[in-house]
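A.B. asks: Got a predicted structure here, sequence first:
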Amino acid sequence: MEYKDYYKILELDKSATKEQIRKQYRKLARKYHPDVNPNDPEAERKFKEVNEANEVLSDDEKRAKYDRLGADWQRYEQAGAGRGAGGFDWSQYAQGGGGGFGGFEGQGGDPFGGADFSDFFSSMFGGMGGSQGGSARPRAGQDYQAELELTLEDAYQGGPRTLTVNDKKLRINIHPGVEDGQTIRLRDQGAPGRNGGPSGSLYITIRLRPDARYTRTGNDLTMDVPVSIYKALLGGEQIVETLSGPVKINIKPETQNGTRLRLRGKGFPVYRQEGQFGDLYLRLTLTLPQNLTDQEKDLFRQLAALRPE
């Protein structure tokens, strides 16, 4: 019987906290999920291993029992399975009082879905709260993972969105200001619970498409604004299109290329803080005229002569 190193499967140290276990499980479950890796037997195998490791390490009782076994496993392998061999008593770990790894055959199956878990798991935990210990213990259903792609405008405006998870259409409301990589949790939208336990949750990771106009830094935005050389030299007004609508800006005479202007409150909405916005930074970039006429060239030569280098 192969020993399962659940910490290694989740790529964690034995000192990992419950929050670290939860985050790492979500990361690996998303990586190996069958929807992401269709027709990939190796990814499916790893997905099942990750689920099994999380089933044990996220449960305080199972984890404590598993950690106790880990300290004795080497002695067990040297002694052989069964009570009394080399002084090792496997029955303190195996459920149902059986002697060894095969002690659960013929007991009505694993209440936690033994078909999805290894023999190692079934031998240790298959009977916890099961047929020999009264009614089965309620267990929460498995969490689901999904991604939702949005444009920058979508994230700015928020509002209802529809996505399909496991052939089920869900309508969710996106709050303005959501960030790329942010995770939204929907309770009771995961797998059904077992033995009367609650359903799992659905974790939706937001993915924002790159935007050619804006660079986002937190709640602030930066955009390039092309300005003609004439307006930069002489000054004037210019209309700038922002996510909240057109804004008129004043360009001072003799404005240099790369000058930055700050528009307060014209950046991104602050998530879940209604009425609060970041700032919009405008980077003025000078545009040079092209296809000059002979007369224009002559005028520029006259200007150059007035300002010798």
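C.D. replies: Structure's in. What do you need?
A.B. asks: CA atoms for contacts and neighbours, from now on please.
C.D. replies: OK.
A.B. asks: What is the neighbour count of Gly106?
C.D. replies: A count of neighbours around Gly106, defined by other C-alpha atoms under 10 Å, yields 7.
A.B. asks: Surely it forms part of a strand?
C.D. replies: No - read with DSSP: H, G, I helix; E, B strand; the rest coil, Gly106 is coil and lies in no strand.
A.B. asks: contacting residues around it?
C.D. replies: Counting by C-alpha atoms under 8 Å, 6 or more residues apart in numbering, Gly106 touches no other residue.
A.B. asks: Report the central residue of the protein.
C.D. replies: Nearest to the geometric centre of the chain sits Thr205, at 4.6 Å (C-alpha atoms, centre = their mean).
A.B. asks: All the strands of this protein, residue numbers only.
C.D. replies: 144-150, 159-165, 168-174, 183-186, 202-208, 214-217, 220-228, 236-242, 245-251, 260-263, 280-287 (DSSP state E).
A.B. asks: helices or strands next to the fifth one in the packing?
C.D. replies: Using 3 or more C-alpha pairs under 8 Å, 6 or more residues apart in numbering; DSSP states H and E, the elements in contact with strand 202-208 are strand 144-150, strand 183-186.
A.B. asks: put this beside the first:
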Amino acid sequence: MAFIDYYKILGIDKSASEKDIKSAYRKLARQYHPDLNPNDTESNKKFQQINEANEVLSDPEKRKKYDKYGENWQHGEEYEKYSQQQQAQGGQQYRGFGGGGGQGFENYEDFGGSGFSDFFEQMFGGAGGRSSGRQAKYRGQDYNAELKLTLKDVSETHKQTLAVNGKNIRITIPAGVENGQIIKIAGHGGPGVNGGPAGDLYITFLVAADPNFKRDGANLYTTAKLDLYTAVLGGEVTIDTLSGKVKIKVKPETQNNSTIRLKGKGLPVYKHEGHSGDLLVTYDIQMPVNLTEKQKELFTELSKSK
């Protein structure tokens, strides 16, 4: 059982700050993301290792346990409790775990070269074990994954297939999810040990910035160009929305940078079916250029009539 050095996977040292961990993870996740490396088994494997390392090191409590117990940080405290019970009964504590030496699990070879899982199997119910014969059950590790979406993607509830740890998982993406929002898919993490429950899958949604719309919760903001003549006299203008183009009436004497609100033309409100935000449109009035002599005369005449 090879020891997995999460610090080495992220290319950082043990003194790295939370900011260093976050920065290293984002850089490597982008480099090895499955979307950028389709059908590349090694890159997918590396991506899974990066997520696993980040899941542990970005959590202060998990990182503390990992620094103390190594790869098997999830079971270290259970061993210490068992070891203390053995000492109370006159037993001898094994080297390489617990105690004040802080050696962690790096000395698992002290058990004859077997991995930590093998050792626990012996201690808690395997052949030659000293317990009642029942094997201890351990919950599987949680997985982390990222899913890139567009603003159009989050405008309606839909399904997508996500590749996680070599398996395709079809998930439902609720309309209105936010950038950076995380959802949990129970039971789709690592397998449990000795019949224990599987871990969970945590998916982070990355919603890309849109060139036409700015988002604020469920509301959207956009700019519409309006010619001077329509702004002065009134008329109609065609506006782009996420659901298509719509025509709206323009009031006479509309001012530059004035804003109108299109009710319900924003994004759906997350997990509130039937409720949507608004689209706020700011008019950008375009001044005419390359006027003809006749047009200039008309503007001159108009200015004299003030």
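C.D. replies: On my side now, so go ahead. Treat the numbers as computed from the prediction; the structure is a model and nothing was measured.
A.B. asks: Was I right to think the residue nearest to the centre of structure 1 contacts Glu147?
C.D. replies: Yes - applying C-alpha atoms under 8 Å, one finds Thr205 of structure 1 in contact with Glu147, separated by 4.7 Å.
A.B. asks: circling back: turn the strands of structure 1 into a markdown table, columns for distance to Ser123 of structure 1.
C.D. replies: Output for the strands of structure 1, formatted as a markdown table (distance: least, C-alpha to C-alpha, whole Å):
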| stretch | distance to Ser123 of structure 1 |
| --- | --- |
| strand 144-150 | 27 |
| strand 159-165 | 33 |
| strand 168-174 | 35 |
| strand 183-186 | 33 |
| strand 202-208 | 30 |
| strand 214-217 | 51 |
| strand 220-228 | 55 |
| strand 236-242 | 62 |
| strand 245-251 | 64 |
| strand 260-263 | 65 |
| strand 280-287 | 60 |
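A.B. asks: hey, which helix is longest across structure 1?
C.D. replies: For structure 1, the helix that runs over the most residues, judged by DSSP state H, is helix 60-79.
A.B. asks: Can you give the distance from that helix to the centre of its chain?
C.D. replies: Its chain's average C-alpha position is 33 Å from that of helix 60-79 of structure 1, according to C-alpha atoms, centre = their mean, to the nearest Å.
A.B. asks: Also stretch 289-298 of structure 2?
C.D. replies: Centroid separation between stretch 289-298 of structure 2 and its chain, computed with C-alpha atoms, centre = their mean, is 56 Å.
A.B. asks: Straight-line length of it, end to end?
C.D. replies: One end of stretch 289-298 of structure 2 sits 14 Å from the other (C-alpha to C-alpha, to the nearest Å).
A.B. asks: before we move on, what about stretch 265-282 of structure 1?
C.D. replies: Length of stretch 265-282 of structure 1, first residue to last, C-alpha to C-alpha: 13 Å.
A.B. asks: and whatever residue of structure 2 lines up with Arg139 of structure 1, what is it in contact with?
C.D. replies: Applying TM-score structural alignment, one finds that Arg139 of structure 1 aligns to Tyr138 in structure 2. Taking C-alpha under 8 Å, 6+ apart, we find Tyr138 of structure 2 in contact with 192-197.
A.B. asks: what do you get if the cut-off is 6 Å, keeping everything else the same?
C.D. replies: Neighbour list for Tyr138 of structure 2: 192-193, 196 [criterion: C-alpha atoms under 6 Å, 6 or more residues apart in numbering].
A.B. asks: What ranges does the stretch 51-200 of structure 2 have for its helices?
C.D. replies: Along the stretch 51-200 of structure 2, the segments classed as helices by DSSP state H, counting those that start in this stretch run 60-69, 76-88, 116-123.
A.B. asks: mind listing what's buried in the longest one?
C.D. replies: Neighbour-count burial for helix 76-88 of structure 2, with 16 or more other C-alpha atoms under 10 Å as criterion, is recorded at 76, 83-84.
A.B. asks: The closest residue to Glu55 of structure 2 other than its chain neighbours: neighbour count?
C.D. replies: Distances taken as C-alpha to C-alpha, 6 or more residues apart in numbering put Asn144 closest to Glu55 of structure 2, at 6.8 Å, once the chain neighbours are dropped. The number of residues packed near Asn144 of structure 2 is 21, by other C-alpha under 10 Å.
A.B. asks: so, if you compare the buried residues of helix 76-88 of structure 2, which one comes nearest to Gln286 of structure 2?
C.D. replies: Proximity of the buried residues of helix 76-88 of structure 2 to Gln286 of structure 2 (C-alpha to C-alpha) peaks at Gly76, which lies at 68.5 Å.
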